[in-house]
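Colleague: Following is a predicted model, sequence given first.
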Amino acid sequence: MTAIDPADLDLGLDTFGDITRDAAGERVSDAQTIRNVVEQAVLADEVGLAFFGVGEHHRPEFAVSSPEIVLAAAAARTKDIHLGTAVTVLSSDDPVRVYERFATLDAVSNGRAEVILGRGSFIESFPLFGYDLRDYETLFEEKLDLFSQLLTESPVTWQGSLRAPLEAADVFPKTAHGLTAWVGVGGTPESVVRAARYGYGLMLAIIGGPAARFRPFVDLYHRSLDSFGRDRLPVGIHSPGHIAETDQQAWEEAYEGFESMNNTIGRERGWPAYSRGRFQHDVGPEGALYVGSPETVARKIADTVGSLGSTRFDMKFSTGTLSHDKLMTSIELYGTRVQPLVREMLAERG
């Protein structure tokens, strides 16, 4: 276990804008789901959370395909919370446009913008925007290299194999203090080393198995930063969860949404049907779901950040059909009860 100073730990939230159902069981519209996401961000700010992330997807289960626009709406109604993506699929986007959009969001939010860059675990954006999946690795490597140079906010001269070159190209607007940028990693050593090489924070997406098994990736990240002559950079964690007053209530509320989402994606990827048995394992100590009462979730978060030495934990609080009112309750409990409990637990452990 690694001692974590409670003052150094940030707790945040992530959502993909999952299409939910209302109290009558009816499917909520895409438009209402997006408006609900903005309300969720406002509440997250009110209860003192550090970050609110919105993922980018291009498929029917998720309403948000342009997260920066949703985040800009949230920026206008929030004061302190940092706003970013979870993730931006850089491989099927243009790094110049990504920089420009986030620099604009940074201005609108008065310096609260963050970007988490990823290759994309869903591939719909590649054919949608005219990219060849055979270039999957090269696209991300080259675009990450270009984006890294754009972050300097100086004129960039760059050349790759899959995009037109740039010659002393300057991009606008400029930010007041630079952009905070991370790379989302699902657990491959090459991705960890890449994040260190380009000088990005490491955001580990832990959606299966015990968090402790990712410790070798954290150690590899730190060794890689040292080998590249870089200062220590933050390690964050993204994992799914849901909070209610009791464990049993949280499990009952969350199961249908997890079952729906896992079976929908599983049919495409050849996964076995989701079951209660698997769910109960996943919410236990050896699983990656942070579902339960405030005390249960706080204990699991404290264990996770201690085992990995991370200073940021983002709970992916929306999954499948879980309704907006239950999501709002989960956010409130996360900020008002889980957050102080985690800090108390970490302080007690020294």
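Modeller: Yep, that arrived.
Colleague: only C-alpha atoms for contact and neighbour calcs from this point on.
Modeller: Fine.
Colleague: So what touches the lengthiest helix in the chain?
Modeller: What stands out as the longest helix in the chain, according to DSSP state H, is helix 247-269. Outside helix 247-269, the residues that touch it by CA atoms under 8 Å, 6 or more residues apart in numbering are 242-244, 271-276, 279, 291-293, 296, 319-322, 326.
Colleague: Please report how far residue 234 lies from residue 100.
Modeller: 24 Å (CA to CA, to the nearest Å).
Colleague: which element is residue 105 on?
Modeller: Per DSSP states H and E: residue 105 is located in helix 95-108.
Colleague: buried set for that helix?
Modeller: 95-96, 98-108 (16 or more other CA atoms under 10 Å).
Colleague: Repeat that for stretch 283-293.
Modeller: Those would be 283, 284, 285, 287, 288, 289, 290, 291, 292, 293, for stretch 283-293 by 16+ other CA under 10 Å.
Colleague: Nearest to residue 118 among those?
Modeller: Taking CA to CA as the measure, residue 118 lies nearest residue 288 of the buried residues of stretch 283-293, at 20.2 Å.
Colleague: if we can go back for a sec, give me the subset of the contacts of helix 247-269 lying in strands.
Modeller: Those of these mapping onto strands are 242, 243, 291, 292, per DSSP state E.
Colleague: Columns distance to residue 348 on top of those residues, output as JSON lines?
Modeller: Output for the ones in strands among the contacts of helix 247-269, formatted as JSON lines (distance: CA to CA, whole Å):
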{"residue": "242", "distance to residue 348": "25"}
{"residue": "243", "distance to residue 348": "23"}
{"residue": "291", "distance to residue 348": "23"}
{"residue": "292", "distance to residue 348": "22"}
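Colleague: Just the residues contacting stretch 68-76, thanks.
Modeller: 34, 37-39, 41-42, 54, 64, 83-85, 101-102, 105, 108-109.
Colleague: Please list all residues in contact with the residue lying closest to residue 8 once chain neighbours are set aside.
Modeller: Distances taken as CA to CA, 6 or more residues apart in numbering put residue 311 closest to residue 8, at 6.0 Å, once the chain neighbours are dropped. Neighbouring residues of residue 311 by CA under 8 Å, 6+ apart: 4, 8, 9, 10, 234, 235, 236, 305.
Colleague: one more structure, for comparison:
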Amino acid sequence: MAAVRFGLDTFGDITLGPDGQRVSDAQTIRDVVEQAALADEVGVDAIGVGEHHRRDFAISSPEIVLAAIASRTTRISLGTAVTVLSSDDPVRLYERFATLDAVSGGRAEVILGRGSFIESFPLFGFDLHDYEVLFEEKLDLFAQLRTERPVTWQGTTRAALDGADVFPKTENGLRAWVGVGGSPESVVRTARHGYGMMLAIIGGGAARFRPYVDLFHRSVSEFGHDALPVGTHSPGHIADTDDQAQAEAYPGLEALNNTIGRERGWPPYSRLRFQQELGADGALYVGSPATVARKIATTVKTLGLSRFDLKYANGTLGHDQMMRSIELYGTQVIPMVRDLLGE
């Protein structure tokens, strides 16, 4: 098995401070920079920050936060989780990430997605009736921009381009993935455009996603591309013991799931659901370093992954608890997983 890269993801979840009060958006963003600096120090391979435009999450401009992180780090890859391509302009987006790649010494990457929330569509003047065509056309244009040659392109969602060039040029290209929720159409589309595939596994066991991985590899081959990477993104939290990790993680997960659930008609989050997701057939990676390492190793083997990203920020979980989780992930979990994989 080729060496696997291990990352951490955050949406800039708004946390509670030691006094139980909501932390400001500004302090949350500063905390994310501190968390990423620690991740770099303890050997984590990648940090991803998501884009949202709602009260629960502080990060709406990932590349600005990543530029701040670049100034505090030396080796960690700097990416998104995800960038909402549908409501952005591919040309401006590419130029921003090419700039980030320059200031970070070639460490930038981008994970493109439609986003699981829709606030950015009315905010930036896009019609939700165009949900599919916006993503399809912009994904195609972004793929052409990655060649860093003049682009001629025409679609229905933005002005046509005729031999347009974009700047700055990167030194070694821009790494790009597409975040996929698990539909066959999304898998094939990702392969067709030549992107890596990042599966968002936020419910259920990893094994049920194996058919999507197989479909992706077949599609990549049929479209004539070289082999492309597959990764997963799943929530979790690490503490010194299983009981401590579960006690710390549950309140934040409950608060986040219930907030979103009220909008989407989900039943209230429960201890039973939490316990189910902790098991082999669930998507939560919560526990002691040994517990989390075993589950990650099983997922990597089951899906043949090139990358595993742990979403370490979950709802109102506090900054100090996240810092300890990051420390354990880098110093204990990742080495344990590498041993279990025989790397």
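Modeller: Happy to help now that I have it. Keep in mind that what you see is a predicted model, and the values were worked out from it rather than measured.
Colleague: Which of the contacts of stretch 68-76 of structure 1 are buried? Put it as a ChimeraX command.
Modeller: The ChimeraX command for the buried members of the contacts of stretch 68-76 of structure 1 (criterion: 16+ other CA under 10 Å) is given here:
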select :34,37,38,39,41,42,54,64,83,84,85,101,102,105,108,109
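Colleague: And the contacts of stretch 68-76 of structure 1, which is closest to residue 124 of structure 1?
Modeller: Once CA to CA is applied, the member of the contacts of stretch 68-76 of structure 1 that ends up nearest residue 124 of structure 1 is residue 64, at 13.4 Å.
Colleague: Verify the stated contact: the closest one with residue 38.
Modeller: No - counting by CA atoms under 8 Å, residue 64 of structure 1 does not reach residue 38; the two are 11.3 Å apart.
Colleague: Off-centre distance for stretch 229-246 of structure 1?
Modeller: When distances are taken as CA atoms, centre = their mean, to the nearest Å, stretch 229-246 of structure 1 is centred 9 Å away from the chain's centroid.
Colleague: so that stretch corresponds to what in structure 2?
Modeller: Matched against structure 2 by TM-score structural alignment, stretch 229-246 of structure 1 falls on residues 224-241.
Colleague: so how far does that stretch reach from one end to the other?
Modeller: 47 Å.
Colleague: Show me what counts as buried in that stretch.
Modeller: Quick answer for stretch 224-241 of structure 2 (16+ other CA under 10 Å): 228, 229, 230, 231, 232, 233, 234, 235, 236, 237, 238, 239.
Colleague: Tell me which residues touch the equivalent of residue 166 of structure 1 over in structure 2, please.
Modeller: Under the alignment (TM-score structural alignment), residue 166 of structure 1 maps onto residue 161 of structure 2. Listed by CA under 8 Å, 6+ apart, the contact set of residue 161 of structure 2 reads 151, 152, 153, 154.
Colleague: Switch those residues over to JSON lines; also include distance to residue 10 of structure 2 and secondary structure.
Modeller: JSON lines is the format used below for those (distance: CA to CA, whole Å; DSSP: H, G, I helix; E, B strand; the rest coil):
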{"residue": "151", "distance to residue 10 of structure 2": "33", "secondary structure": "strand"}
{"residue": "152", "distance to residue 10 of structure 2": "36", "secondary structure": "strand"}
{"residue": "153", "distance to residue 10 of structure 2": "34", "secondary structure": "strand"}
{"residue": "154", "distance to residue 10 of structure 2": "35", "secondary structure": "coil"}
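Colleague: As a markdown table, those with distance to residue 133 of structure 2 and neighbour count would be great.
Modeller: Output for these, formatted as a markdown table (distance: CA to CA, whole Å; neighbours: other CA atoms under 10 Å):
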| residue | distance to residue 133 of structure 2 | neighbour count |
| --- | --- | --- |
| 151 | 20 | 18 |
| 152 | 19 | 14 |
| 153 | 15 | 16 |
| 154 | 13 | 13 |
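Colleague: which of those lies closest to residue 337 of structure 2?
Modeller: residue 151 (42.7 Å).
Colleague: follow-up on the earlier one: tell me the counterpart of the residue nearest to residue 8 of structure 1 in structure 2.
Modeller: Per TM-score structural alignment, residue 311 of structure 1 is aligned with residue 306.
Colleague: any idea how far its match is from residue 82 of structure 2?
Modeller: Distance check for residue 306 of structure 2 against residue 82 of structure 2: by CA to CA, it reads 18 Å.
Colleague: Likewise for residue 294 of structure 2?
Modeller: From residue 294 of structure 2 to residue 82 of structure 2 the distance is 27 Å (CA to CA).
Colleague: Counting neighbours, go ahead and name the busier of the two.
Modeller: residue 82 (26 against 16; other CA atoms under 10 Å).
Colleague: Please pull up the equivalent of the more buried one in structure 1.
Modeller: By TM-score structural alignment, residue 82 of structure 2 lines up with residue 87.
Colleague: ditto for residue 267 of structure 2
Modeller: Per TM-score structural alignment, residue 267 of structure 2 is aligned with residue 272.
Colleague: Same check on residue 62 of structure 2?
Modeller: Match for residue 62 of structure 2 (TM-score structural alignment): residue 67.
Colleague: ok, now which ones touch the match of residue 267 of structure 2?
Modeller: Contact analysis of residue 272 of structure 1 by CA under 8 Å, 6+ apart lists 263, 266.
Colleague: How many neighbouring residues does the residue lying closest to residue 41 of structure 2 once chain neighbours are set aside have?
Modeller: Leaving aside its chain neighbours, residue 41 of structure 2 sits nearest to residue 73 (7.9 Å; criterion: CA to CA, 6+ apart). By the criterion of other CA under 10 Å, residue 73 of structure 2 has 18 neighbours.
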